[in-house]
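> below: sequence and its predicted model.
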Amino acid sequence: MRNKPRFSTLFALALTLIAALLLTTAMLMGRSGDNGKIVVTVRLWAEPIARVYQESFQAFSRTHPDIEVRTNMVAFSNYFDTLRTDVAGGSADDIFWVSNAYLDAYADSGRLIKIDGPNQGWDPAVTEQFTRNGVLWAVPQLTDAGIALFYNADLLGAAGVDPAVLDTLRWSPGSDDTLRALLARLTVDVDGHLAGTTGFEPRRVRQWGYNAANDPQAIYLNYIGSAGGVFQRGNEFAFDNPEALLAFRYLVGLINTDHVAPPASDTNDNGDFSRNQFLAGKMALFQSGTYSLAAVARDATFHWGVAMMPIGPKGRVSVTNGIAAAGNTASKHPDAVRQVLAWMGSSEGNAYLGREGAAIPAVLSAQPGYFAYWKAKGVDVAPFFSVMGGPRIPAPGGAGFAAGNEALQPYFDEMFLGRGDIAATLQQALQQAQAAANAAASR
């Protein structure tokens, strides 16, 4: 039997733990570096951006030797959950990334530093997303442009499909639809049978045609917009309108009737499933945004390209989204935070994001480096930008959106699995989402 530790041992251990706790608290709240510099921390969720941010912040520190900037990378899968907890507990970083969907709750609760401006050199679409009640609450950092269609040129060639055809594809509930037939030609089971032909085994597919899925930014918001529908009206959920119903029925049919896209059992809980299938050469068409461009360029081992996304009943209507950096009002170094934010919103500081093609800078004068990078790689990024010349569907957001979005997910998961009546599911999802959003906004 072990002897109990002496009181002096316990006391010493307690002092050690208290000292460690105080040191951690000091680092979190005061954030003073060992070298006496003021330490400003920046939280984000994209590792490629974290790398280029480090280069940018090193350049900043050369002209601001009393300030050291450190990045804190948090996985996107739990980014906003941990951010909410840390902001409430007073331990969030000095600066943190926010998306439009989560802006209002932080702005309305006094958690964000007001931004002077807006700067006329910032992308107006991103600036608008982060402006609430006439006040800009975060510094624009990057824009995703629009949605386009990555294609595997080798798989298209094997199926006898000219990539030029992709720019003419049309989805429709009527006889003018051309997308479904093409996707059937591009979907193949393990025995070589094409989708829709005799002997095709939908449970034994080796090559998918397309990535229809419960994915708002890449897929269903664009279909809703292209059908003439809306997802929200103002800050109210409104996705049970007839046009949105048409879009959801079409997408659910691609998955569960035509079997030209992976089953929702694979994609509902794995947002990277379709991208990984595409990169593995097991999917012919992959609809996504510029946020997937670097991964495709790095990991694809086949010939590939980018085409326009399909035309809908009301044309091509894309969503676009931006990311901005918000200053934490709980920071112990507000002046230093403002200096870092000013750098992040400058052409020089923001240009680092585009130099290696990692993201499209939200500072307009910093964007040429992004285009030059991809041009040098022989990649035509025009489809992501050409689609923005047409109508757009707004990225969802508003006070209570996060709670509402969480409430609707179980219903959307079931719908994309092909279970239940789609119209009834949308109505139920809308009721639950709006109730959750209202409750969250009133707290």
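Looks like it came in fine. Numbers count the residues shown, from 1 in each chain.
> okay, CA-based contacts and neighbour counts for the rest of this
Will do.
> wait, what's in contact with the closest residue to Ala212 other than its chain neighbours?
By the measure of C-alpha to C-alpha, 6 or more residues apart in numbering, the closest residue to Ala212 outside its immediate chain neighbours is Ala261, 5.7 Å from it. Neighbour list for Ala261: 208-213, 254-255 [criterion: C-alpha atoms under 8 Å, 6 or more residues apart in numbering].
> got it, and Thr187?
Taking C-alpha under 8 Å, 6+ apart as the definition of contact, the neighbours of Thr187 are 194-195, 205-209, 260.
> and Leu254, by the same measure?
When the contact criterion is C-alpha under 8 Å, 6+ apart, the partners of Leu254 are 180, 212, 260-261.
> can I have the buried ones of the residues you listed as a ChimeraX selection?
Buried residues within those, by 16 or more other C-alpha atoms under 10 Å, are selected in ChimeraX with:
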select :180,212,260,261
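> putting a second one here so we can go through both:
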Amino acid sequence: MKRSAIALAAALTLGACSTPTSDDEAATPTDTPVTITFRLWDSSAVPAYRQSFEDFTAENPNVTVEIEVVEEDAYWPRVDADLGSGTMADVFWLNPATVVNLHRRDSLVPIDTRPDDWETALVELFTVEEGLWAVPQMWSSVALFYDRELFTDVDLRSEALTWAPDGGEGDTLIAAATELTVDENGRNAADDNFDPDSVVRYGFAADPDIRTAFIPFIHQAGGQFQDADGRFAFATDEGEQATQYLVDLIHEHGVSPSIDMADDEQLPALFADGEIALYQSDSDILGFIAREAEIDWAIAPIVGGPEGKISSLDGVAAAGNADSDHPEATALLLEWLGTAKGQEPLAAHGLAFPGNLRAQDTYVNHWAKQGVDVSVFIESSRHAITVSAHDLDIQPALEEIRSMRHRILAGEVPVAEGLQQAQRAGNDALGG
């Protein structure tokens, strides 16, 4: 019979340790040699986790950890299928949008402690019904990547770009993006002879993910993405102003690539190749940009709006499979993954800001040695919105919103109508 997370936690409390605690508190080692599995969706994270698990096994010789990679497009269907068939990994990556559904299925091991050195916002993202259901691993916030050679006379850190509804008073983004957008003949978008069909460099782009531009722009306009109960509430005048601005950058001003070009793989590559001058994205792409960029790049604060520089924060956590055949070893690994020692390799590889704050300096120093100042992301995180599940199954709702947002940015549906449809579809998907 399938054991619930509560029952498993009780068994672990008696036999070993139900949840991770601090670096100074250890779970009881397992006496029998076992191999457990850890699943993630990003192959670039494998070297960092491999090092962490080697250190883990050095302290726990009877436990070996094998890493499974399931690409993100197939990840969640595989989670559903493997949990149903009993073939799921013992520990696996989890995002905030899926924690409620898996908690309701009794699929997750409860985390009974919340050390002070865990990033508070990340802990809250994986809390459901006042219980924590995964161990914080890493977080990201949003900033502006830019081609430094194009801004030799502008200090973007002190003279940050701003937007205003309809490009009104205080807007500096449109003018900058217009000057930076050029066609194959070297004419910028302000030139009467500019050819919009032969653009070789766009002035501005933002990731298609709703949290890198959609959510910040809405909140910067004075609106909100969710209300206090977790229902979607962005179909307002402020939401329309923010979204119309993003649509106009593409279709009226021609300074931002079409939505068909704006996927998670194309935009970072276009920026790295010098085909986008200003690129609003999150800290997760630092590794890719550092490896692939052919330009001299730097990072500036997020584009600000009428209400200031409001960003967004997201994260990843490690969850324990409540039906693991190796509950004691699973508990040991969860404990390790919550410690600074367990996360130091993630930080040292520059993978992401670690969920354990005691490992954060290692991450900052990794990038400082490469001449990259990542402090702007830390500042961004202090003024960030999180998309919270609010004890609701939010993943299907976000998919509905992303689909309609794509149509809005493609110009297929008017902004006001599209936002109303997206909000209604999202809230219908939430149920409750």
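Everything's here; your move. If you're wondering where the values come from, they're calculated on a predicted model, not measured in any experiment.
> circling back: most neighbours among the contacts of Thr187 of the first structure, which one?
Val260 (31 neighbours; other C-alpha atoms under 10 Å).
> quick check: that one touching Ala184?
Yes - with contact taken as C-alpha atoms under 8 Å, Val260 of the first structure and Ala184 are classed as touching, separated by 6.1 Å.
> take the contacts of Thr187 of the first structure and keep only those in strands.
If you go by DSSP state E, those have 205-207 in strands.
> can you list the residues you listed in a markdown table and add distance to Gln427 of the first structure?
Written out in a markdown table, the entries for those read as follows (distance: C-alpha to C-alpha, whole Å):
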| residue | distance to Gln427 of the first structure |
| --- | --- |
| Val205 | 33 |
| Arg206 | 36 |
| Gln207 | 34 |
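> go through the contacts of Ala261 of the first structure and flag the ones preserved in the second structure.
Checking the contacts of Ala261 of the first structure against the second structure (both residues aligned by TM-score structural alignment, their matches' C-alpha atoms under 8 Å), the contacts still present are 208-211, 254-255.
> ok, so of those residues, who is nearest Ala294 of the first structure?
Comparing those against Ala294 of the first structure with C-alpha to C-alpha places Asn211 closest, at 18.4 Å.
> shouldn't the closest one be within a strand?
No - according to DSSP: H, G, I helix; E, B strand; the rest coil, Asn211 of the first structure belongs to no strand; its state is coil.
> return the residue of the second structure aligned against it.
Residue-level alignment of Asn211 of the first structure against the second structure, with TM-score structural alignment as criterion, gives Ala205.
> that match reaches Leu278, doesn't it?
Yes - at 6.3 Å, Ala205 of the second structure and Leu278 qualify as touching, with contact defined as C-alpha under 8 Å.
> which stretch of the second structure lines up against stretch 274-287 of the first structure?
Using TM-score structural alignment, the residues of the second structure aligned to stretch 274-287 of the first structure are 267-280.
> rewinding a little: taking the contacts of Leu254 of the first structure together, which two end up most distant?
Comparing the members of these, the greatest separation, given C-alpha to C-alpha, is between Arg180 and Ala212, at 11.5 Å.
> tell me how many other residues crowd the aligned residue in the second structure for Trp137 of the first structure.
Taking TM-score structural alignment as the criterion, the aligned counterpart of Trp137 of the first structure in the second structure is Trp133. Here the number of neighbours of Trp133 of the second structure (other C-alpha under 10 Å) works out to 29.
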